[in-house]
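Asks: dropping the sequence and predicted coords here.
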Amino acid sequence: MAVVLPFETNEPSLDALLRLVKPDMDRVNATILARTGSDVAMIPEVANHLISGGGKRLRPMLTLACAALSDYRGEGHVKLAAAVEFMHTATLLHDDVVDESDMRRGKLAARKLWGNEASVLVGDFLLGQAFKMMVEVGSLTCLDILSTAACVIAEGEVMQLSAAKNTETSEDDYLAVIRGKTAELFAAACEVGAVLGQRPKVEQGACRSYGMNLGIAFQLVDDALDYGGSQAKLGKNVGDDFREGKITLPVVLAFRRGDAEERAFWKRCLEGGASDDAALSHAVGLLTKHRALSDTIERARHYGAIAKDALALFPAGGAKDALSEAVDFCISRAH
């Protein structure tokens, strides 16, 4: 069922980024563990089930790396990075409830173990802790950026809910969804690093642009992997987007390029819920026929190139190189 997606011969990694931020990331991880503590036993149980589940912690690493890129010398980046990770974890807990997902990061979703109510409420707890840490840092600008991001992420999720099962969704409509639900947190995570460093507005904007375009590229690769990847890479079941009736870019492209019979198939599966394994196999065939997966990856490369261009304002150095390779790594997941 899996298809081979186009790839380049080099093998980028997050190693340079990991080396750059390791001392601070150790402090972030300690902060995360401390802030999930509660006298209510279920809260750390649910939170740590997901937080310790093998996620890359890419978003908080981006906060730390952009702070390094901006020559920040204070302590606030540690709490803001932890806040960013809590925001991300909260959205995952909430998303799994909305999507009725069974798997997350390669193991049972929290909702399958503790129920939907606990997942939602622990997500709310983590959001509350995130905002407490933002306030403790004492930067109104950073608080504004991250609180605005929380609103935009929620708007993106509602937009996705509205677009679900709607095969008339356009590419522009879909890109608006992923800018909100995924890329906004990448953008905010990067921007606050530059704000802490008190960099000029143009450099703050460059960090935001880097994060936004990296976030779009990251989500587009995820979209392609749902049809052409593996469970190990996704951390969830391959084909979940299809089974849940989600309209993603590969589907938008295949639907537009298909004939009347093929469009009827997509409507029947995504709008009508007829999405068994045989239908998924046929869907992958149509996506391959119309180059929908490979073109989705090409679009991801396009946004990745914009992200790397945003770094041009900054002088050469380890932070810039690590952030640039992080773009290549996110896109390389497609193979």
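Replies: That came through fine. Quick caveat, the model's predicted, so the values are computed rather than measured. Numbering: from 1, shown residues only.

Asks: all contacts plus neighbour counts: C-alpha atoms, from now on.
Replies: Fine.

Asks: what separates Gly128 from Phe86, distance-wise?
Replies: Plainly put, Gly128 is 9 Å away from Phe86 if you go by C-alpha to C-alpha, to the nearest Å.

Asks: adding another structure so you can compare the two:
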Amino acid sequence: MGVVVQLSDARDPRASLAPLLALVEEDMGHVNRIILDRARSNVELIPDLARHLIDSGGKRLRPMLAVAAAKLCGYRGEGHVRLAASVEFMHTATLLHDDVVDESDLRRGKTAARLLWGNEASVLVGDFLLGQAFKMMVDVGSLGCLRILSDAAAVIAEGEVMQLITAKNTETTEDDYLAVIDAKTAALFAAAAEVGAVIANRPKSEAAGLRSYGRNLGLAFQLVDDALDYYGEQSMLGKSVGDDFREGKITLPVVLCYRRGNAIERAFWQRTLQDGEIGEDDLHEAMGLMQKHNALNDTMERARHYGAIARDALAIFPDCDPRAALLDAVAFCVDRPF
């Protein structure tokens, strides 16, 4: 089955990330060394489990945002590197917790840690990583950055609870779902970008601009992930196409299909996602409904909308290499291939 999704840029979106990668390469080397060092523990299981996820790849986009934002704001110290490592530890901890809640089998193309070490160990090692993240924030000595990242941690936890409430609920509205991803995904993107301005002691207007950039980039990133799950490349996803469907997740394409469908189609979504009765051909049927109701194109259109807001949020900054790299990062997030 083919699903036609128009992209806004014909070039390879992975090339759009090249300027950001080049900009942060040296600092990210320091970040990676800190991550490996802080994942150590005398309790053998902790580094084994943590390294399983840390070494499994991932673009480390969130810490790159923290580094690039600090460069955009002219920061000359070293605190941004520890803040970036803190952001990545917060993200890694969230992934460990997510896989337990979602009962996921794969993470970044590898067997999920929960299947190798168990749910309890995954949750506890996630807590260890969060503790290490906050220790690094304290080491930086910026009360403003500590407040931003600790607020983000609380919001992310709220998002997890909101997702539990909406799980398998086909009556979930688009506003409900946007509230979930705003908390679960966008909050950390926003905090990562904002601390770059705060560590550099820049004006509130610049901190607000970077926060808006990060938040809207995070929303766009998650919406594209929602669409890719129903028609994407497994190598790009780090999971099997259709995992959200098999796990009964209510994402935006489902919300749109359910709202636009007839009684028979709504019964299909209730049976598969709400009741968990998924047959061999049901993913094929779900993808057909996505095409019928234009759900993937419309999800991508919403992603582009938030991407445009992210670009506009950087307008207060002068033209420079960091600003250009952050703008290109929007193209990467929105135009990942189908």
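Replies: Here it is on my side, so go on. Computed from a predicted model, the values in this text were never measured in an experiment.

Asks: work out the TM-score between the chains.
Replies: Overlay of the two chains. TM-score (TM-score structural alignment, normalised by the length of the first structure): 0.98; 335 aligned residues with a C-alpha RMSD of 0.9 Å.

Asks: more neighbours: Gly128 and Phe86 of the first structure, which one.
Replies: It is Phe86, of Gly128 of the first structure and Phe86, that has more neighbours when counted by other C-alpha atoms under 10 Å, with 27 against 15.

Asks: the helix or strand hosting the more buried one maps to which residues in the second structure?
Replies: Phe86 of the first structure is part of helix 76-99, with elements assigned from DSSP states H and E. Under TM-score structural alignment, the match for helix 76-99 of the first structure in the second structure covers residues 79-102.

Asks: flag every buried residue along that stretch.
Replies: Of the residues in stretch 79-102 of the second structure, those buried under the neighbour-count criterion (16 or more other C-alpha atoms under 10 Å) are 79-100.

Asks: can you tell me what Met212 of the first structure aligns to in the second structure?
Replies: Taking TM-score structural alignment as the alignment basis, one finds that Met212 of the first structure is matched in the second structure by Arg215.

Asks: for Ala279 of the first structure, which non-adjacent residue is spatially closest?
Replies: By the measure of C-alpha to C-alpha, 6 or more residues apart in numbering, the closest residue to Ala279 of the first structure outside its immediate chain neighbours is Cys269, 7.4 Å from it.

Asks: what's the local residue count around the one you found?
Replies: Close neighbours of Cys269 of the first structure, defined as other C-alpha under 10 Å, add up to 21.

Asks: quick check: it touching Glu244?
Replies: No. When contacts are counted by C-alpha atoms under 8 Å, Cys269 of the first structure is not listed as touching Glu244 (9.8 Å).

Asks: the match of helix 76-99 of the first structure vs the first structure, average distance?
Replies: Taking mean C-alpha distance after the TM-score superposition for the first structure, the mean distance separating stretch 79-102 of the second structure from the aligned residues in the first structure is 0.3 Å.

Asks: how far out from the middle of the chain is that stretch?
Replies: Remark: stretch 79-102 of the second structure is offset 10 Å from the chain centroid, using C-alpha atoms, centre = their mean, to the nearest Å.

Asks: likewise stretch 234-246 of the second structure?
Replies: Between the mean C-alpha position of stretch 234-246 of the second structure and that of its chain there is a distance of 15 Å (C-alpha atoms, centre = their mean).

Asks: that one aligns to what range in the first structure?
Replies: Per the alignment by TM-score structural alignment, stretch 234-246 of the second structure matches residues 231-243 in the first structure.

Asks: which other helices and strands does the lengthiest helix in the first structure contact?
Replies: Identified as the longest helix of the first structure according to DSSP state H is helix 201-228. On a contact count with 3 or more C-alpha pairs under 8 Å, 6 or more residues apart in numbering; DSSP states H and E, helix 201-228 of the first structure meets helix 171-178, helix 184-196, helix 231-234, helix 249-257, helix 292-310, helix 318-332.

Asks: buried stuff in it?
Replies: For helix 201-228 of the first structure, the neighbour count (16+ other C-alpha under 10 Å) marks 203-228 as buried.

Asks: mean deviation (superposed) between it and the second structure, please.
Replies: Helix 201-228 of the first structure differs from its equivalent in the second structure by a mean of 0.3 Å after superposition (mean C-alpha distance after the TM-score superposition for the first structure).

Asks: contacts for stretch 278-287 of the second structure, please.
Replies: Judged by C-alpha atoms under 8 Å, 6 or more residues apart in numbering, the contacts made with stretch 278-287 of the second structure from elsewhere in the structure are 1, 230-231, 242, 245-246, 271-272.

Asks: my bad, should have said stretch 90-98 of the first structure
Replies: Everything outside stretch 90-98 of the first structure that qualifies as a contact, by C-alpha under 8 Å, 6+ apart, is 102, 104, 109-111, 116, 119-120, 122-124, 126-127.

Asks: ok, these vs Asp173 of the first structure, which is closest?
Replies: The shortest approach to Asp173 of the first structure among the contacts of stretch 90-98 of the first structure belongs to Arg104, at 26.4 Å (C-alpha to C-alpha).

Asks: doesn't Gly235 make contact with that closest one?
Replies: Yes. Between Arg104 of the first structure and Gly235 there is a contact at 5.6 Å, judged by C-alpha under 8 Å.

Asks: ok, those two, which is more surrounded?
Replies: Neighbours of Arg104 of the first structure and Gly235, each counted by other C-alpha under 10 Å, are more numerous for Arg104; the result is 21 against 17.

Asks: show me what contacts that one?
Replies: Under the contact definition (C-alpha under 8 Å, 6+ apart), the residues listed for Arg104 of the first structure are 50, 96, 235-236.

Asks: narrow the contacts of stretch 90-98 of the first structure to those in strands?
Replies: The strands in this structure, assigned by DSSP state E, contain Arg104 from these.

Asks: now tabulate the contacts of stretch 90-98 of the first structure in JSON lines and tack on distance to Glu298 of the first structure.
Replies: Supplementary listing: the contacts of stretch 90-98 of the first structure in JSON lines, determined by distance: C-alpha to C-alpha, whole Å:
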{"residue": "Asp102", "distance to Glu298 of the first structure": "30"}
{"residue": "Arg104", "distance to Glu298 of the first structure": "27"}
{"residue": "Ala109", "distance to Glu298 of the first structure": "31"}
{"residue": "Ala110", "distance to Glu298 of the first structure": "34"}
{"residue": "Arg111", "distance to Glu298 of the first structure": "35"}
{"residue": "Asn116", "distance to Glu298 of the first structure": "37"}
{"residue": "Ser119", "distance to Glu298 of the first structure": "36"}
{"residue": "Val120", "distance to Glu298 of the first structure": "36"}
{"residue": "Val122", "distance to Glu298 of the first structure": "38"}
{"residue": "Gly123", "distance to Glu298 of the first structure": "34"}
{"residue": "Asp124", "distance to Glu298 of the first structure": "37"}
{"residue": "Leu126", "distance to Glu298 of the first structure": "36"}
{"residue": "Leu127", "distance to Glu298 of the first structure": "35"}
